[in-house]
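**Q** build me a structure from this.
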Amino acid sequence: MVRWIIFILIYSIFSFYGYQAIKTVTKSSWLHYLFIAVAVIIAGNFIYQITSGEGRVLTPGKSYAFGFLLAFMSLNLVIVPVLFAEDIIRVVFGLYDKLVTKEVFDIPSRRKFISQVALGLAAIPFTSLLYGMYRGKYRFRVLEYELHFEDLPDAFDGYRITQISDIHSGSFDNHEKIKYGVDLVNEQKSDVILFTGDLVNNKATEMLPWKDLFGSLKAKDGVFSVLGNHDYGDYVDWNTPSDKEKNLEHLKQIQKEMGYDLLLNESRFIERDGQRIALVGVENWGKGGFKKAGDLRKASEDIDSKDFKVLMSHDPSHWEECVIHDDYHFHLTLSGHTHGMQFGIEIPGWIKWSPVKWRYKHWAGMYEQLGQHINVNRGFGYLAYPGRVGIWPEVTVITLKKGSNNA
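**A** This is a model prediction of the structure:
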């Protein structure tokens, strides 16, 4: 109850400043009332969605309630500092007039121009977040990389890997758009498809409406997968530990029925012309409070240190903490998890920024360290905020080439 009182108090203060900006710019009373009505509806819907249903279980309804709240708060978040600064100046001028002219203390009225500037600036994040909810989350893009390795087996020169990550099927609400994304994956005609975790938000049943669609993913050497932190059901209040265990087993069974080869701290070999590369998959291992079920040593016990290795590990913090200093030298690691925070600015060759960079050193794209590479996929789906702004859903295609990059 206390947290909701605090939320309503903060929300009301922010909304008050937004209302003041609207009121200063226009004298139309119906717009004033409309703003108040929208503020009440957004807050009411958010509180209702969050407090109803299965507690922390994320649903499209909860996501949209959060999305609209985030967009509305971003509007007010820009307005507040501008009008608050103006309020300070107004009070200062009022005090000056009182002290110098000895007249009655009178605070000057708000200036229409200041409110217009505040609303104009606030419209940028507001419209961006709304765009992200309705169009941005479906702007699937294919990112292609060509990586050179001198010890790549000759038979795998030109080998194509398609990576997808973070499907989060429990958030989906548009079959046609998601089908477009799945078809885009198949259109790459890669030799293998690798999925790096977070099939669902919380429960295995979230995947059932999408099982046939994602089961249509096909590649010559198959589809392989690992688990992400959301796949374990750790963010749900289960009635019993047994229910949680059954949920995970159900998720594993669903992946099997979809034709995915789920790697649980284990490895597979992909062979061509008597040569091979090792595909290694670990369970989730995340820095901080995330699950650390990944066991790199166990996953690698059936491979040789000289094998060319592709590692699937959901959380990129695993690469920095454990992988790059391992004696086995994992040539390429594929991760996801960060989503690029679903919000940021990326202009190739100029800027690459997202708030998530303050949490993860390797948060999106390809990185190289100690002769090893990691690709952090920005994710196929979305979580919590039902949209994407600047960080679009990604299908990664990586081509392995024999030789040095200067060849």
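**Q** drop to CA atoms for contacts and neighbour counts, all remaining ones
**A** Fine.
**Q** state the next helix or strand along the chain beyond the biggest helix by length in the chain.
**A** The longest helix of the chain (DSSP state H) is helix 60-101. The C-terminal neighbour of helix 60-101 among helices and strands, as given by DSSP states H and E, is helix 112-134.
**Q** tell me who's in contact with the residue most central in space within the chain.
**A** When C-alpha atoms, centre = their mean is applied to the chain, the residue found nearest the centroid is H339 (2.6 Å). The contact partners of H339, by C-alpha atoms under 8 Å, 6 or more residues apart in numbering, come to D166, W363, A364, N377, R378, G379, Y382, I391.
**Q** repeat for G294
**A** Contacts for G294 (C-alpha under 8 Å, 6+ apart) come out as N265, V282, E283, N284, W285.
**Q** cross those residues against strands and list the overlap.
**A** Among the contacts of G294, the subset assigned to strands under DSSP state E is empty.
**Q** for those, which one is nearest K309?
**A** Within these, proximity to K309 (C-alpha to C-alpha) peaks at V282, which comes in at 12.9 Å.
**Q** got a list of what the nearest residue to the closest one once chain neighbours are set aside touches?
**A** Take V282 and drop its neighbours on the chain: the residue closest to it by C-alpha to C-alpha, 6 or more residues apart in numbering is N265, 4.2 Å away. Applying C-alpha under 8 Å, 6+ apart, we find N265 in contact with V280, G281, V282, E283, G294, D295, L296, K298, A299, S300.
**Q** can you lay out the residues you listed as JSON lines showing distance to E150?
**A** Output for these, formatted as JSON lines (distance: C-alpha to C-alpha, whole Å):
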{"residue": "V280", "distance to E150": "20"}
{"residue": "G281", "distance to E150": "23"}
{"residue": "V282", "distance to E150": "25"}
{"residue": "E283", "distance to E150": "29"}
{"residue": "G294", "distance to E150": "29"}
{"residue": "D295", "distance to E150": "28"}
{"residue": "L296", "distance to E150": "24"}
{"residue": "K298", "distance to E150": "27"}
{"residue": "A299", "distance to E150": "24"}
{"residue": "S300", "distance to E150": "22"}
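**Q** now the other sequence, so there's something to compare against:
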Amino acid sequence: MIRLLKFLVVIFVAIFCVIAYARKVEPAWLDVVQVPVTLPHLAQEFEGYRIVQVTDIHADQWMTRDRLADVVKTINQQNPDAVMLTGDFVTKAAEKYAPTLQALADLQAKDGSFAVLGNHDQWTKPQLLTETLQSVGVDVLKNQFHTIYRGNSELQIAGVGDVWAQQDDLPAVLQQLPIAGAAIMLAHEPDFADETAATGRFDLQLSGHSHGGQVYLPFYKRVTPPLGRKYPIGQYQVGSLIQYTSRGVGMASPRLRFNCRPEVTVLTLHATTQAS
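**A** Reported below is the predicted structural model:
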């Protein structure tokens, strides 16, 4: 009986420690992930171009303005040419938590910061969030694109409206987009990569949404939301398209992270000699 009680105490302590770690330690343990990518249509003038991607901020009682300011500090330390923010700036209650996003005003990127909204943004107050982001210098792309120049060469940054909320209009993007040169797609939901790849027009898609599952137990399948199940974490090759799905920096319910640290992604772009 005593041995059984000791065993149960050990199990209880172990469970308590794991939960404490998942609640208090790992959610704040930011992982800066370096991702080199070669884009076949990238002009040589953009060789070494640095994009920092951050996604799924989920401003709430945990992701405060001070926490987000720390994330912004980490972003700026990466010396980005451009910052890409791929949605879910809040979980809910945009009126309450949109002011947290004022911390993004301190982003420092040579060519600016660009964003798309996510499903949670679209389900709350998308116009308020769009206006808040624009007020701090973030260009929100909803079925639009922006051109970055290096001399006479161009890099196109496109973004679609949220796919789950049926706000995406890929044909509208394609109608506007120049027919040649490197193009990057921002889409909150990673599984949209199948549609992006089918166009043959984009070299890279950046997404979030899945959080990498937030809690990952070895030998068990990651639990991720709809439209985040095919490409849930990291880098994939989808036809000629590179898809990258970041684990994000915030959390949705439950507010736990285990074996799935929050992520700031630094993508360094490389050109080929045949780029066109």
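**Q** drop the TM-score for these two in here.
**A** In this superposition the chains share a TM-score of 0.90, using TM-score structural alignment, normalised by the length of the second structure; 272 aligned residues with a C-alpha RMSD of 2.4 Å.
**Q** coming back round to it: can you give me the distance of the aligned partner of the residue nearest to the centre of the first structure in the second structure to K92 of the second structure?
**A** Residue correspondence to the second structure (TM-score structural alignment): H339 of the first structure is matched to H211. For H211 of the second structure, the distance to K92 of the second structure equals 17 Å [C-alpha to C-alpha, to the nearest Å].
**Q** same deal with F145 of the second structure?
**A** 27 Å.
**Q** picking up where we left off before, any idea what the residue nearest to V282 of the first structure aligns with in the second structure?
**A** Aligned by TM-score structural alignment, N265 of the first structure pairs with N143 of the second structure.
**Q** how many residues are close by the residue nearest to D261 of the first structure when sequence neighbours are not counted?
**A** Nearest in space to D261 of the first structure, with sequence neighbours left out and distances taken as C-alpha to C-alpha, 6+ apart, is F224 at 4.6 Å. F224 of the first structure has 22 neighbours, counted by other C-alpha atoms under 10 Å.
**Q** please identify which helix or strand holds F224 of the first structure.
**A** Secondary structure from DSSP H and E places F224 of the first structure in strand 223-225.
**Q** so where is that strand in the second structure?
**A** Under TM-score structural alignment, strand 223-225 of the first structure corresponds to residues 113-115 of the second structure.
**Q** mean shift between that stretch and the first structure?
**A** Superposed on the first structure, stretch 113-115 of the second structure shows a mean distance of 0.4 Å to its aligned residues (mean C-alpha distance after the TM-score superposition for the first structure).
**Q** hey, where'd the helices end up in the first structure?
**A** Taking DSSP H as the criterion, the first structure carries its helices at 2-25, 29-51, 60-101, 112-134, 175-187, 211-214, 241-258, 296-299, 317-318.
**Q** what's the first one packed up against?
**A** Applying 3 or more C-alpha pairs under 8 Å, 6 or more residues apart in numbering; DSSP states H and E, one finds that helix 2-25 of the first structure makes contact with helix 29-51, helix 60-101, helix 112-134.
**Q** in the second structure, which residue range corresponds to the longest one?
**A** Mapped onto the second structure using TM-score structural alignment, helix 60-101 of the first structure covers no residues at all.
**Q** from V264 of the second structure, how far off is the match of H339 of the first structure?
**A** Noted for H211 of the second structure: a distance of 12 Å to V264 of the second structure, by C-alpha to C-alpha.
**Q** so what sits against both of these two?
**A** S246, G248.
**Q** which residues touch whatever residue of the second structure lines up with V310 of the first structure?
**A** Aligned counterpart of V310 of the first structure in the second structure: I184 (TM-score structural alignment). Residues near I184 of the second structure by C-alpha under 8 Å, 6+ apart: L155, Q156, I157, A158, F202, D203, L204, Q205, L206.
**Q** 7 Å instead, please
**A** By C-alpha atoms under 7 Å, 6 or more residues apart in numbering, the contact list for I184 of the second structure reads Q156, I157, A158, F202, D203, L204, Q205.
**Q** so which residues of the stretch 251-400 of the first structure form strands?
**A** Along the stretch 251-400 of the first structure, counting by DSSP state E, counting those that start in this stretch, strands occupy 260-262, 266-272, 275-281, 309-312, 332-335, 345-347, 351-353, 365-369, 372-376, 394-402.
**Q** let me know which of those strands is tucked in deepest.
**A** strand 332-335 (a mean of 27; mean count of other C-alpha atoms under 10 Å).
**Q** output the contacting helices and strands for that one.
**A** Judged by 3 or more C-alpha pairs under 7 Å, 6 or more residues apart in numbering; DSSP states H and E, the packing partners of strand 332-335 of the first structure are strand 309-312, strand 372-376.
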